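[1] Provided below for reference: sequence and predicted model.
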Amino acid sequence: MFLQIVHILLTVLWWFIIAQAVMSWLIAFNVINTHNDFVRQLWLMLDRITEPLYRPFRRIMPDFGGLDLTPMVVLILIIILDGPVLNYLARFAYANGMA
């Protein structure tokens, strides 16, 4: 049950990161405008959710100018956590009678 909740939270986080990345592209190419109240509020919400995840990686990653690879690094980390790590923990819990 606990591992299912972690899986759901990682999936929701995945979609927040994807939405934030797509929205940043749309803002950068002036497709959507942050002067719109709804767009600004959505952007602030996504930024508040994703920025604490990005901050530690931005400290150690080199500067690529205008290219921010931090969301991709965090998505790869989520894939690793959601795949092999959760599968290992599920097998461990099942083998030890905890599941």
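    Good, I have the coordinates. Numbering: from 1, shown residues only.
[2] switch to C-alpha atoms for all contacts and neighbour counts from now on
    Noted.
[3] how far does the strand or helix carrying Pro52 sit from its chain's centre?
    With the criterion set as DSSP states H and E, the secondary-structure element containing Pro52 is helix 37-60. Helix 37-60 sits 10 Å away from the centroid of its parent chain (C-alpha atoms, centre = their mean, to the nearest Å).
[4] take a look at this one as well, against the first:
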Amino acid sequence: MDVIIAPLFQIVLIVIRLYIWVIIIQAILSWLIAFNVINTYNRFVGSISEVLYRLTEPALAPIRRRLPAFGGVDLSPVVLILILVFIQMVLTRLMFKVL
């Protein structure tokens, strides 16, 4: 059983870690677009922005609905990253407890 569970835990942890990086990249890209550093009329930038938006928005939208507005600052990526780090820690503890 450990032969199956340990790699599954590792895969889930890797996916969570990659998703955290996707959230960070999307947040930075949105700041660069908001400050007109990057132009979304560029097809490459527009397509990357759209992919990142589609990957992150399903998880960020429920958090945005519950968080109060902080003067134009979107804290939902920070909250989501904290939730994902908490899940990572719980899974790591479970993995060491099971194995």
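    Ah, there it is. The structure displayed is predicted, hence computed values, not measured ones.
[5] just the helices from the first structure, written as ranges.
    In the first structure, helices defined by DSSP state H lie at 2-28, 37-60, 70-80, 86-95, listed in chain order.
[6] can these go into CSV with extra columns for mean neighbour count?
    Written out in CSV, the entries for the helices of the first structure read as follows (neighbours: other C-alpha atoms under 10 Å):
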stretch, mean neighbour count
helix 2-28, 15
helix 37-60, 14
helix 70-80, 15
helix 86-95, 13
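[7] coming back round to it: which part of the second structure matches the helix holding Pro52 of the first structure?
    The aligned range for helix 37-60 of the first structure in the second structure is 43-66, by TM-score structural alignment.
[8] post-alignment, that stretch versus the first structure, mean distance?
    For stretch 43-66 of the second structure, the mean distance from the matching residues in the first structure following superposition reads 0.5 Å, by mean C-alpha distance after the TM-score superposition for the first structure.
[9] contacts for that stretch?
    Where contact means C-alpha atoms under 8 Å, 6 or more residues apart in numbering, the residues beyond stretch 43-66 of the second structure that reach it are 22-23, 26, 29-30, 38-40, 74, 76-77, 79-80.
[10] one more time with 10 Å
    Surrounding stretch 43-66 of the second structure, the residues in contact under the criterion C-alpha atoms under 10 Å, 6 or more residues apart in numbering are 19-20, 22-27, 29-30, 33, 38-41, 74-80.
[11] for stretch 8-22 of the second structure, same thing?
    2, 5, 7, 24-28, 52-53, 55-56, 77-78, 80-82, 84-85, 87-89, 91-92, 94-95.
[12] check stretch 83-93 of the second structure too.
    For stretch 83-93 of the second structure, the surrounding residues in contact (C-alpha under 10 Å, 6+ apart) are 9-10, 12-14, 16-17, 19-20, 77-82, 94-95, 97-99.
[13] starting at the chain centroid, how far to it?
    Mean C-alpha position of stretch 83-93 of the second structure versus that of the full chain (C-alpha atoms, centre = their mean) differs by 14 Å.
[14] now do stretch 24-33 of the first structure
    In terms of C-alpha atoms, centre = their mean, the centre of stretch 24-33 of the first structure is found 20 Å from the chain centre.
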